[in-house]
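Enquirer: just to be clear, the model below is a prediction. Sequence and coordinates:
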Amino acid sequence: MGASDPGFGRLLHTWRDRLAPADAGFTPAPGRRAPGLRREELAQLAGLSVDYILRLEQGRARHPSAQVVGALARALQLSRAERDRLFRSAGLLPPRDGTVGAHVPAGVQRLAARLGDVPIGVFSADWTLIRWNPLWAALFGDPALVPATERNLARGLFGLGAARAAVASARSERGNEAFAASIVADLRDAVARYPADSELDGLVQGLCAQSADFARLWATGTAAAPHTSERKTIRHPEVGDIRVDCDVLLVPGLDLRLVAYTAAAGSSDAGKLDLLRVTGGGAALAPVGPQPDAGFDSPGERRG
């Protein structure tokens, strides 16, 4: 398809004005006159430069990639119909049905933005991390510093790339083997639901080639309980071990998983989470979602 039409910039500006800063995880300053997000805030959320946002709105940047449009759609909390309209106005085909989706509805994004005292990450059906809040970054390290293609729980467990560090900091009380088997079982279910998804197939084939453990679990096809809720210990370099409950909440109809870590009120573990919330845990505090220079406008970014 061709270059974006002039309506693309108008849509960006209109939807940027529509989104309340608080719903995107920002605290509006007193006397703020902007009705919605500033360009700087949209740039932070989408992982793009402010200058590029300006050029898109003015129609001077005419060929945004599918990765860029997808990041903008998520940052603006668009509905599926609005996302598809943004893709078409950019001269691109919307994401195909029948593949693992990365669309996060506005309500889920607002939830992650407003529950700032709880580490929250939103994962797609193949356990790719799509969204996160600042306390998640403080607990596990800023995902924005990890290449987009590596932000996957299965890659962290079985792969050889940058995702391993964050996963290695967590210990499951039911045992790492059971935890790993549950993630493989989830991927097997995802393949059954999305047989035409070439990226999902590539993930599985790549992990089979890289990891003997993954290949063994995949080949046996042994039934395992899907990954839901459990207790974990997170080893943090600044505050030490934090014992937390990990709960996985499913978003009906969208095949998304919202993962939250909590500790009992008044416990030392809750105190450590509070400390990380204040200090940022050594990671740069940032609004929910992808951050500047995170590579989200590169070919490595996943689906829109």
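Expert: Good, I have the coordinates. Since this is a predicted model, take the numbers as computed values, not measurements.

Enquirer: drop to CA atoms for contacts and neighbour counts, all remaining ones
Expert: OK.

Enquirer: where's residue 270 relative to residue 141, distance?
Expert: Noted for residue 270: a distance of 18 Å to residue 141, by C-alpha to C-alpha, to the nearest Å.

Enquirer: the residue positioned nearest the centre of the chain and residue 144, how far apart?
Expert: In the chain, the centroid-proximal residue (C-alpha atoms, centre = their mean) is residue 130; its distance is 1.6 Å. Between residue 130 and residue 144 the distance is 11 Å, computed by C-alpha to C-alpha.

Enquirer: before we move on, what about residue 186?
Expert: Taken as C-alpha to C-alpha, the span from residue 186 to residue 144 is 25 Å.

Enquirer: mind listing the strands for the stretch 1-150 of the chain?
Expert: Along the stretch 1-150 of the chain, counting by DSSP state E, counting those that start in this stretch, strands occupy 120-123, 129-132.

Enquirer: with distance to residue 245 as added columns, please give those strands in a markdown table.
Expert: Below are the strands of the stretch 1-150 of the chain laid out as a markdown table (distance: least, C-alpha to C-alpha, whole Å):
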| stretch | distance to residue 245 |
| --- | --- |
| strand 120-123 | 12 |
| strand 129-132 | 17 |
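
Enquirer: nearest to residue 179, of those?
Expert: Nearest of the strands of the stretch 1-150 of the chain to residue 179, taken as C-alpha to C-alpha: strand 120-123 at 16.2 Å.

Enquirer: helices or strands up against that closest one?
Expert: Contacts defined by 3 or more C-alpha pairs under 8 Å, 6 or more residues apart in numbering; DSSP states H and E place strand 120-123 against strand 129-132, helix 134-140, strand 256-262.

Enquirer: 7 Å instead, please
Expert: strand 129-132, strand 256-262 (3 or more C-alpha pairs under 7 Å, 6 or more residues apart in numbering; DSSP states H and E).

Enquirer: how distant is that strand from the center of its chain?
Expert: Relative to its chain's centre, strand 120-123 lies at 6 Å (C-alpha atoms, centre = their mean, to the nearest Å).

Enquirer: can you list contacts of it?
Expert: The contact list for strand 120-123, computed with C-alpha atoms under 7 Å, 6 or more residues apart in numbering, reads 112, 129-133, 136, 256-261.

Enquirer: ok, the residues you listed vs residue 191, which is closest?
Expert: Nearest to residue 191 among these: residue 256, at 14.9 Å, using C-alpha to C-alpha.

Enquirer: okay, now the one to match up with it:
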Amino acid sequence: MDRHEFGAAVRQLREDTAPAAVGLPAGRRRTRGLRREELGDLAGMSADYVRRLEQGRSHPSAGVVNAIARALRVGRADYERLCALAGYAAADGQVPNEIGPGAMRLLERFTDTPMFVSDAAMNLVAVNKAFLALGHWELTGDPWEWNIAWRTFCDPFHRFQQSPAEATDHQSVLVAQLMSTRLRFPADVALAALVDELRSRSRLFDTLWRAPRPVTAYESSASFVHPDGDAVTLVGNLLAIPGDDLAALILTAAPGSADAARLAEIVDDAGEPAVIRVGRPDPR
């Protein structure tokens, strides 16, 4: 475990927790979130122990991790992350793949913006019609055809083009995400099979798995070559969806640019907006 990362995560969660959310009066406060004393009272430990945890000076037991998660009333995703950082497996080990109302609202509201939602194993769960309109995601019939990591390392898209630097960032994010997910869900058989297959089929993935690159950015740009021959350059931003352990990738063009105009044409030609559920939670 990395005590400092665990401590930083606890502090972030404490500061992000509204007092009212855990049954405490808000009152006048100089700082946001809960005080260490309040978290200690709720979790059954001293404020000094909470301080030592946040400073990385104490190793938490599994019971302490559970007590903090209960006290802060965190969602499943945050609980899994705390367990992973503390070096423990969570209570169960299957990657969640249900798309909640928050993620659905994102897809339904941004109808003119290409977007998809993926689970922690990098399987696409749902996409909007604007994303499919880009025309680059060819279906192959392969069991992993909707998995982002598989398509990147083992079956690349011909109409998705990146510079070497952008591709490096993209690959680093995918490997880091899968490594974190594998640690948090050690009992997920489908995830283990996916990682084993990636390591067997892709020398690059296996190299990065054994010696991962640092993640420097959670966005990258790429050119999408439309089937009609024209290309549009878009920037992808990866956003976490708290509570569901899902992520959304949003693709945008620079405002007022030729790419923005071309993207608008592509989306208009796609017809009525729609959300399509496409994910494969069990890729076997």
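Expert: Structure's in. What do you need? As the structure is a computational prediction, the values presented were derived from the model and not from experiment.

Enquirer: so what number do they get for TM-score?
Expert: Once superposed, the chains reach a TM-score of 0.60 (TM-score structural alignment, normalised by the length of the second structure), with 194 aligned residues with a C-alpha RMSD of 2.9 Å.

Enquirer: name the nearest residue to the residue mapped onto the residue nearest to the centre of the first structure from the second structure, sequence neighbours excluded.
Expert: In the second structure, residue 130 of the first structure lines up with residue 125, judged by TM-score structural alignment. Nearest residue to residue 125 of the second structure, sequence neighbours excluded (C-alpha to C-alpha, 6 or more residues apart in numbering): residue 279, at 3.6 Å.

Enquirer: so which other helices or strands are in contact with the longest helix anywhere in the first structure?
Expert: Ranked by number of residues, the top helix in the first structure under DSSP state H is helix 176-193. Contacting helix 176-193 of the first structure under the criterion 3+ C-alpha pairs under 7 Å, 6+ apart are the following elements: helix 212-220.

Enquirer: number of nearby residues for the counterpart of residue 190 of the first structure in the second structure?
Expert: Taking TM-score structural alignment, residue 190 of the first structure has residue 181 as its aligned residue in the second structure. As a burial measure, residue 181 of the second structure scores 24 neighbours (other C-alpha atoms under 10 Å).

Enquirer: what residues are up against residue 181 of the second structure?
Expert: Residues counted as contacts of residue 181 of the second structure (C-alpha under 7 Å, 6+ apart) are 120-121.

Enquirer: distance check, the residue nearest to residue 125 of the second structure against residue 122 of the second structure.
Expert: 9 Å.

Enquirer: let me know the angle separating the longest strand seen in the first structure from strand 256-262.
Expert: Secondary structure assigned by DSSP state E gives strand 240-251 as the longest strand of the first structure. Counting by axes from the mean of the first three to the mean of the last three C-alpha atoms, to 10 degrees, strand 240-251 of the first structure lies at 150 degrees to strand 256-262.

Enquirer: so where is strand 240-251 of the first structure in the second structure?
Expert: Under TM-score structural alignment, the match for strand 240-251 of the first structure in the second structure covers residues 230-241.

Enquirer: does anything pack onto the longest strand of the first structure? Which helices or strands?
Expert: For strand 240-251 of the first structure, the packing partners by 3+ C-alpha pairs under 7 Å, 6+ apart come out as strand 230-236, strand 256-262.

Enquirer: any chance of those in CSV, plus mean neighbour count and distance to residue 123 of the first structure?
Expert: Output for those, formatted as CSV (neighbours: other C-alpha atoms under 10 Å; distance: least, C-alpha to C-alpha, whole Å):
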stretch, mean neighbour count, distance to residue 123 of the first structure
strand 230-236, 18, 17
strand 256-262, 22, 5
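
Enquirer: between these, which gets nearest to residue 40 of the first structure?
Expert: Closest to residue 40 of the first structure of these, according to C-alpha to C-alpha: strand 256-262, at 27.0 Å.

Enquirer: what is the aligned counterpart of residue 201 of the second structure in the first structure?
Expert: Taking TM-score structural alignment, the alignment pairs residue 201 of the second structure with residue 210 from the first structure.

Enquirer: kindly report the same for residue 215 of the second structure.
Expert: In the first structure, residue 215 of the second structure lands on residue 225 (TM-score structural alignment).

Enquirer: and its match, what does it touch?
Expert: Residue 225 of the first structure sits next to residue 182 when contact means C-alpha under 7 Å, 6+ apart.

Enquirer: please tell me how far it sits from residue 156 of the first structure.
Expert: Going from residue 225 of the first structure to residue 156 of the first structure by C-alpha to C-alpha gives 20 Å.

Enquirer: what's stretch 145-159 of the second structure in contact with?
Expert: 122-124, 136-137, 139, 144, 174, 198, 201-202, 205, 224-225, 279-280.

Enquirer: at 8 Å instead, please
Expert: Contacting residues not belonging to stretch 145-159 of the second structure are listed as 121-124, 135-139, 144, 171, 174-175, 198, 201-202, 204-205, 223-226, 278-280 [C-alpha atoms under 8 Å, 6 or more residues apart in numbering].

Enquirer: buried subset of those residues?
Expert: Neighbour counting by 16 or more other C-alpha atoms under 10 Å classes 121-124, 135-137, 144, 171, 174-175, 198, 205, 223-226, 279-280 among those as buried.

Enquirer: now the longest strand of the first structure: buried residues?
Expert: Within strand 240-251 of the first structure, the residues that count as buried by 16+ other C-alpha under 10 Å are 241-248, 250.

Enquirer: adding distance to residue 202 of the first structure, write those out as a markdown table.
Expert: Formatted as a markdown table, these follow (distance: C-alpha to C-alpha, whole Å):
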| residue | distance to residue 202 of the first structure |
| --- | --- |
| 241 | 35 |
| 242 | 35 |
| 243 | 35 |
| 244 | 33 |
| 245 | 32 |
| 246 | 28 |
| 247 | 28 |
| 248 | 25 |
| 250 | 25 |
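
Enquirer: all helices for the stretch 51-200 of the first structure, in order.
Expert: For the stretch 51-200 of the first structure, the helices defined by DSSP state H, counting those that start in this stretch occupy 66-75, 80-89, 106-114, 134-140, 153-158, 164-168, 176-193, 198-210.
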